[in-house]
Every structure is written in structure tokens, then in C-alpha cells.
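Q: just coords:
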């Protein structure tokens, strides 16, 4: 106990010095969240990516190279990040419930800033829209003014994508001429203009702001200005070497990417359900459009960053990753690292004048307590109680401030993700099962060397986990298999390693 108290005192002292160095005035906060963005960014060693503006931000930020989401699906991931509570605490694994009415009146990240003197505003996709944020983006709890949504987003899935024969479809691949789109614009362009308008009014004001800007691309459909295709000639697009389903992958772990198959242009390919495969030519076009969409967002982010003053903490993050053919999969909806690992950058004024790489394992639930410590708007967040009954302000993450300051501690020894399934075999609703249909939960733990996953029975009435009812296990050794291509679960020579990893997985995040 004395060691824990001493560590807390040291960390708190570091944070206090941290904030004193950063600025005298209260820092503004710009929170940028990008939909479906994996680390397909130049500063994350992706040689294909053309992302000069994000790279420029990275050059003066803390770059967290091993940041993981808690579930690779938009609503659960965003609500987990913004409340610093994990999916099992929110009891949210789909798009169909609002945590304040079903579990507890938990405080959110922007709400905490609002309650401590900040003007908070949401632009674009920050919370997932719909019932999961009470059809209001959690207004007025989290935001000082009504959240902004682009008027053109109602056309995001409309039949506006041009086919080769001149007809229009609701396609996956949809490069467009912007002037010919409804209202002559695209949703992310509208969000940028709203953000620039907000910053023009709020910069140099005495009341600090917390501005959250959510960009929709590279989320499907890949609707973006067609000129960004020029950055990625199709003949230069590489295919992943591991683009086939691993023979030892449990069937329950497979993500059949149904939302890809149902797009008009993909239907014409007659891709066999559930395992495919998709043709190399089609996969190349998907990869090309994912990267083109990312470069489009990079350009908008560059314009946004030019309007930010020097007193602003900037957080840049993806809400989850996206598979681009690795293991024969597309989209998210899995526990593979392609779906769970995301880019995370934190820029702190006057402190990160140069790039500072952090290789420690971190989770998106860590962002909330980190921003509290960096701004010192309140005392540090306490750890949430085990019973999950309290609605008091707390965190199920761990502040990254001491790691940013240079504390020599090793950090977390493991990070945790999970994904639900309706049954042991791929079904049409395997990707996005609604709560009542979930019967299996895949609990996944990544350590510095391994990823270990068990797909176990899950009761959505009691929310009890049946660890003894197992439908599949996965074990990957990243030291010899960074691509997670060879499932080693069940190997007799790894029995003790798997046994210890299983024990750690069951104990959970509180014990790492």
C-alpha cells in the first residue's frame, strides 16, 4: 500500500509540473476523432500513406504506437472512450441503448470539462448518433451548445455513386466530383467549415473551449473527392501477403463483413458467403479508396490545425481500425490487431516541440483521465469500484500523463478488447449482433508479446460470463508472427504460457 501511495504522489507531482510548464492560462482542447481509421499514416511507418498534415502534428506530439480500443465497433468504442468505462460496464455492445437510462448516469469527458468552466461543442460524428446517445449526441449533458451535424450526411448511403455504365448506385467505392453532390459539398467539408467558424469566434476568448470534431471518412462508403485517387495509382497498390483465412482460426472469430457485401457494386461480384474470397482486383480498389479517403481527411485536418492557437492541447485518435484484406477479412468487427489498434497523438503546448514516441501499451479509456491531469480541471480521476454501481465520476483507464512526462514505470502489462457474436458459426448478423441475440463474447488480451483470446458463453440477461463454455481460443506470438497469422492455441509446448495468459485474461484489466 505504501508503494502505491508513493507512486501516486510521484505521478501527481509530475503532472503538476507538467501543467505548470505547459501554460499559465487554461489550455483549450481540440479533440479530433476519425471514423474507422487504422494507423494508415506516414508517421506510423505506413509507407503507402500520404498524410503530410497528420504527420506534421505527429512531429510535435506524443505518438502512442500501441493504442488499443475496447471494442472494434463505432458506438461501443466511442461511448467507452468518452465515459472511460469499458463495454461490460456500459453493457453496450451494439447501437441500441443509452447508458444513462440503462446502466448509470456516468459523466462523460466533455461533460466534465463543461462542468469545470469550459465551453464544449461537438461537430460531426463524436458520439455515435441515434439511441446510443439519446438522439441528441448527449446534449445538453455533454455540450454547451447543440451539436452540429452536416446537412449533407443524410445522403451518405444514397444512390449517388456513378457506375461505369452511367447509372447510379449505393456503392462501396464512390469517388465523386464534389460540386455535383447534394448542396455542392460533402459532410466532412461541412464539419470543417463549422469548426473553423467556431474557432474564429472562440480563439483568444477568456473562457477555454473543448471542441470535438468527428470526421466520417474513411468509414464506408468510400465517398471522397475523386482527385485523391491520383495519390494512389492502382498499379502501385500492394496486396497483403496474408490475404487468406488462417486455417486454424476458430469459426466464431470470423468476421463475414456483411456490410461490404450488401453494397450495390459488391453485390455484382457474387462473393461467396461467409468466407469469400474477394478478387485481388476488387481488393486493390478497396485499399486504394481507403487510403484516398484518409488523404482527403488529412487535407481537412491540415486546414483545421492551421486555425488552432498555441494554447491548445490536441488529441487525435481513430475510433477503431479496419482490416484491408488481412486474414481474408474486411472492415472491423473482430479482435484482430487490424481492427483494435489505432493511431493516438497528443500535442501539449510548449512541451511537445518534437516528436516523442511512446511504445507502452495504452487504451482509449486512458484518454479521459489523461486530459484531466494535463489540464488539472479537477483532482485526478479515481479508479471505478468493482461493483460498477456507483455513478460517481471515476475511470476504468489509467492516466498517460506520467508516461508522457517520462516516468520509468513499465505501464500496463496488457490491454483488453472484446467482440460479441450471436453464435459459434458465421451468420448474417455476426458482425453487428443486437444485444438480445448475443450468446458468445470474445475476450481478447494483448501483452507485449502475445495476443490471447477466448470466445466464451455470455448471458445478456445476467451479463454473466461462462468461462468454462468455450467456443474457440486464439494465441499469437508477435515476436515471430506480428501479422497474427498462426494460431498457436492448444500447442502442448505452450501449455504453461497459455495457462498463465488465460488466468490473466480472466482476472481482467484491474490486475495489469
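A: Everything's here; your move. Source: prediction; values computed, not measured. Residues are numbered from 1 along each chain as shown.
Q: can we go C-alpha only for contacts and neighbour counts from here?
A: Will do.
Q: I'd assumed residue 195 was in a strand, is it?
A: No. If the criterion is DSSP: H, G, I helix; E, B strand; the rest coil, then residue 195 is helix and not within a strand.
Q: Double-check it against residue 210; I have them as touching.
A: No. At 11.7 Å, residue 195 does not count as touching residue 210 under the criterion of C-alpha atoms under 8 Å.
Q: Same drill for these two, tell me which one is more crowded.
A: residue 210 (24 against 21; other C-alpha atoms under 10 Å).
Q: Which helix or which strand is home to the more buried one?
A: Assigned by DSSP states H and E, residue 210 falls within strand 209-215.
Q: continuing past that strand, what's the next helix or strand?
A: By DSSP H and E, the next helix or strand past strand 209-215 is strand 222-225.
Q: how distant is that next one from the center of its chain?
A: Here strand 222-225 is found 21 Å from its chain centre; the criterion is C-alpha atoms, centre = their mean, to the nearest Å.
Q: take a look at this one as well, against the first:
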């Protein structure tokens, strides 16, 4: 507010105000670029423990949907192949984070990281099946919601392994977690055109004319969640102050790709771009070893087969089946959202949708996950808040026979597109803020040893203000951010899925322009990285090389960039270095 003050006093106040603004700008500039010759700095971190979001007038429910192995293969995210009309309709009414990255590209470590908002090296979680409380007693965000009076419910794969949570499920969930009644791998006879056990492990289209009662895990999952919505709507009339947190873990597009066979018709092979010609890929030794181990695990290529000899047609079909599986699970999401609307819960429910990690489909010669390029670490993340414009009441289901028409239609755009690096760690504090419950305290930043000692704290940063800012900039406008997203993975003699197998750890730093990767030896005795034993470095410039095909670490003009990221990784994650200065 401005006040009129006559004479010299007003002039003096005006001059002092201008001087103060200039000084603040200079301080910000000095902090941001001091000692730097390229446009980025250390991550932007919020250290306030106070909740900046006003408590909503009525309790808001939260529906959290997490996919398994879903890369950003959505039409609303610009994927040219994907036919996802239902996810696109949701994205059209949501804030979509187009540069979201997981912290570990493997199901177990990623999910524990998301649920606790702790980095994998804080939890020492480097492989599947690692108990969540092996390192300490950590509060997950469903538990945090429950402790604040919210009814929590779990459907499908939320934590990685069912046994990780069932023994003390009542600490986290208000009712016993629910899982599909059948094991998807127990019905091999349903797979059409199966070519032995190996084929079934990966691709399983089902001929419904032969198997009309075939079991699909995600189909049963949606029916159960829809029943939950109906029951909640009936009982909520008598308790309007109660809210729920429902976690829904979809199975697809995890292998095996099991779906009704007609979904393949939406993806004729001529419409699916083949995987890169692996004969011309310059495999690094690490990728070659990893790919061999992966194929050996899938048990269909033989222990000595060179991955560069992988059959091109089979690779093409694998990609085709992946996208068909995505379209099938997209249809299930459409049914789920329609049931939410039918129960009258859409106008007071926050919908958060993401994936545990990405999935490579031939990029870098890789198929699968557990490497830290964009294709394996980048995930879809969208949030639909009830206060946003656009209702779900006009949400429509696209019949399978009309799915092919989506390919020729103008792709839908996000209601709001946020093009800045964010991390899966941010989900916990973001949903707490949006739901109006107290903001969880922040962990000691980039200090895993101190963070381990705190049962409740978050290493992520709330993105609630981005969601609640309804200015809706043009989705084509790129928001340049100074934040860095960090990911890591481990490798070993088998798949890095057991403690005894870890021999190397790989860290990645990703900002709006660069991805930097550095590998270090791993000491099993101390169970920690050996930061003095650097094994491999990679740097990619996303402005000129969005597919991360050209490692530019050897170019002299990028030496400062490489040195900066390398120093930052050591400074932030070498917890044994007592000289570390953590921001």
C-alpha cells in the first residue's frame, strides 16, 4: 500500500525504497552466480517448517495413483505413440510436472524413497525386498495422514513387497491392505501366441473369445477401489468432517504385459517406431554387462548371448506390447475416475498420479530400468486440485474400437505445465500441504546420517504453491529453474538386487540443461560409496542432445560443468567427509 507524504520526506522514502530493492537484487544475484560461469547453482531448498497453505474449508480427500514402470508415455506429455485419452483428460484438468525425476530407477528403493521422502542413500535402500525400517523407524506419508485423523486405505502394490507392510499394517493403514486375488503369473495358458515360458514372462496378450473370464489384476483393482468410493459416499453423509487417503498401486505396464489382445490393434507395428539399431550402438562396458544380466534374468536369450544380437523383430514387438499395456491401464484409470465422479467425491478429492520410475525401450541399448538416464528416471506426475478450473463431470470413456482415432486428434494439453526439475521426494510434503495437515519438518539437508536419526522429516520440497497458483501459464512456456534433481542406482555381478552383489554406485545430477552421471566403487564392508574411486563420468547437454546420445565430458569447454557437478555430488552425499558444508 502506498501513502502520500508531501515534501522531502516522501522523496527520501522513495529513494530508500529503490535502494533497498536494488540491494536485494544484488544479493540474490551474488548468491546465485558467485564463482560460476554457467547458469545454474546449488538446488533451491525450502527450510521453513511452517505450512504456507491455508487449511481447506472442508476436509479434502487424497487419491494417490502410482503406476509400475510407467515412463512419461502419455499423450498429454507429448509422447507421439501413446494413446491415453483418459489420462490425457485428467492432465487437461491438472498441474503437470513435465520434468519430474525419481530417486532410484527400481521399484523397491523408489517406492520407499517416495513414501518416506528420504533419499535411497539415507535409507541405505539399494535393492528390492529391503525392509523399510532396516536403517531406522521412519514415518511414511500414509502413516502421517492417519496420525492426523485421515482414514487411510491401500489397494494393490504400494510398498514394493506385500510382506514389507502386512506385519504391522495397522500402523499405516486404517484397514488391511487389499491385493488382487490371483497371481498374474499363474495363468500362462491364457496368453495368446505364447512362444514358451520366456515369451510369457514378457508379453501376454489374451484372446477374450477363448478366455472370456481371463483375470486382469488392474481390472479387479479398479472394481475394489470403486466399491470403496461408493461405501465412503454412503457413510460420509453422517460424518462430513472425515476424509480419506487412498493409495492405488496399478500393476501395468510392468511385465508381463497382460491385456486383452484387441489393444494390439491400436498399435500396428508400422505405427510404433522400432527400437534403435543396437548393432550401431556404442555400448559402454557397464551397459553391456547390465544388459546381459537382465536378459539372463528373463531367461530367454542364453547366458553368453551378446545383447547387440537381440532379435530386432522381438524388440519391436516388445515396444508395441508396452504401449498396448499402457492403453489398457489408461482405460482402467478412466473407469476409476468415472466411479469417483459417480460417488460424488470428485469435487473434494485431490488426485495425484505418478510412477515409481521410468522404463527404457531400446534407448542406449537398454530395455528395462536400473540405469540413470532420462528414460529410466523421468516419471509422469500430475495433480488435480478441486479448486482448479474444469470439472470431471464431463469425463468420458473412450471405447476400445475408437481408440485408434485418438492418434489423429489434436493432443490435449495440461491445464498447467510446470517445466522445472522436481523430485519424487516432493510428493509427501506436497500432499500434506494440499490436504491442509501440518507440514512435516525438514530433514538435515543432504546429510543422510543425521536424517536417519529422525523418524519423521522430509528431504523433498513441497510443490503445493505451484499447484494452487491458478494463473495457468501457456504450457509451451518453459520455466527455467535452478534446482537439481538427484538420482542413483547400484550395479553388481547379478542385478544389484541383493546386498552382496553391489560393487558400484552411480549418482546422477539433472538440472534444466544438463544430466551428469558419475560412478564410484562401493565398499560392502562399510556399505558405502568410495568417492575417491571414480570409475566413469558422463555429461549430456539437453539443449543440443535431448536423447542423451553424446557424452561430452571429454570436451574442454565443459570442464567447469563436469568439475562443478562432480564436486557437488561428493559434497552432498559423502557423509563421511566431515568437512562437508551442507546448505
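A: Looks like it came in fine. As the structure is a prediction and not an experimental result, all values here were calculated from the model.
Q: Put one on top of the other, what's the TM-score?
A: The TM-score (TM-score structural alignment, normalised by the length of structure 1) is 0.88; 492 aligned residues with a C-alpha RMSD of 3.1 Å.
Q: one step back: whereabouts in structure 2 does the strand holding residue 210 of structure 1 align?
A: With TM-score structural alignment applied, strand 209-215 of structure 1 matches the range 244-250 in structure 2.
Q: all helices of the stretch 151-300 of structure 1, in order?
A: Ranges of helices within the stretch 151-300 of structure 1 are 187-202, 258-261, 264-267, 280-306, based on DSSP state H, counting those that start in this stretch.
Q: right, so these: which one is the most enclosed?
A: helix 280-306 (a mean of 20; mean count of other C-alpha atoms under 10 Å).
Q: Quick check: the helix or strand following that helix compared with structure 2, mean distance?
A: Next in sequence after helix 280-306 of structure 1, counting helices and strands by DSSP H and E, comes strand 312-318. After superposition onto structure 2, the mean distance of strand 312-318 of structure 1 to its aligned counterpart is 0.5 Å, using mean C-alpha distance after the TM-score superposition for structure 1.
Q: according to the alignment, strand 312-318 of structure 1 goes to what range in structure 2?
A: Counting by TM-score structural alignment, strand 312-318 of structure 1 sits on residues 349-355 of structure 2.
Q: any idea how far residue 300 of structure 1 is from the residue of structure 1 positioned farthest from its centre?
A: Taking C-alpha atoms, centre = their mean, the residue of structure 1 most remote from its mean C-alpha position is residue 165, at 37.0 Å. Counting by C-alpha to C-alpha, to the nearest Å, the gap from residue 165 of structure 1 to residue 300 of structure 1 is 32 Å.
Q: cool, residue 436 of structure 1 as well?
A: From residue 436 of structure 1 across to residue 300 of structure 1, the span is 40 Å (C-alpha to C-alpha).
Q: Please apply the same query to residue 123 of structure 1.
A: 14 Å.
Q: quick one: what helix or strand has the residue in structure 2 that residue 466 of structure 1 lines up against in it?
A: Counting by TM-score structural alignment, residue 466 of structure 1 lines up with residue 530 in structure 2. Residue 530 of structure 2 is part of strand 528-541 when elements are defined by DSSP H and E.
Q: Moving C-terminal from that strand, which element do we reach first?
A: Scanning onward from strand 528-541 of structure 2 (DSSP H and E), the first element met is helix 559-573.
Q: and the residue nearest to the spatial centre of structure 1, what does it touch?
A: Nearest to the mean C-alpha position of structure 1, counting by C-alpha atoms, centre = their mean, stands residue 319 at 1.9 Å. When contacts are counted by C-alpha atoms under 8 Å, 6 or more residues apart in numbering, residue 319 of structure 1 touches 33-37, 69, 72-74, 77-78, 342.
Q: Pull up the gap between it and residue 265 of structure 1, please.
A: 26 Å.
Q: What of residue 361 of structure 1?
A: As judged by C-alpha to C-alpha, residue 361 of structure 1 and residue 265 of structure 1 stand 39 Å apart.
Q: Ok, residue 405 of structure 1 next?
A: On the measure of C-alpha to C-alpha, residue 405 of structure 1 and residue 265 of structure 1 end up 50 Å apart.
Q: Would you map the helices across the stretch 51-200 of structure 2?
A: Under DSSP H, counting those that start in this stretch, the stretch 51-200 of structure 2 gives helices at 85-91, 107-116, 120-123, 141-147, 163-166, 196-202.
Q: What's the match for residue 141 of structure 1 in structure 2?
A: By TM-score structural alignment, residue 141 of structure 1 lines up with residue 171.
Q: Neighbours of that match, how many?
A: Going by other C-alpha under 10 Å, the residues that sit close to residue 171 of structure 2 add up to 17.
Q: Who are the contact partners of it?
A: residue 143.
Q: ok, now how distant is it from residue 158 of structure 2?
A: 15 Å.
Q: what's the closest non-adjacent residue to whichever residue in structure 2 pairs up with residue 414 of structure 1?
A: Alignment note (TM-score structural alignment): residue 414 of structure 1 maps to residue 484 of structure 2. Of all residues not flanking residue 484 of structure 2 in the chain, residue 511 sits nearest, at 4.6 Å (C-alpha to C-alpha, 6 or more residues apart in numbering).
Q: Please identify the residue in structure 1 that aligns with that neighbour.
A: For residue 511 of structure 2, the residue aligned by TM-score structural alignment is residue 447.
Q: Its match: how many residues sit nearby?
A: Neighbours of residue 447 of structure 1 (other C-alpha under 10 Å): 17.
Q: can you check the one 4 residues further on too?
A: Here the count is done by other C-alpha under 10 Å, and residue 451 of structure 1 has 24 residues near it.
Q: Does it belong to a helix, a strand or coil?
A: Applying three-state DSSP: residue 451 of structure 1 is strand.
Q: Does it touch residue 473 like I think?
A: No. Look at residue 451 of structure 1 against residue 473 with C-alpha under 8 Å: they stay out of range, at 10.6 Å.
Q: Residues contacting stretch 255-262 of structure 2, please?
A: Residues from elsewhere that reach stretch 255-262 of structure 2, judged by C-alpha under 8 Å, 6+ apart: 185, 191-192, 200-208, 216, 252, 321-322, 324-325, 328, 400.
Q: This completes my enquiry, with thanks.
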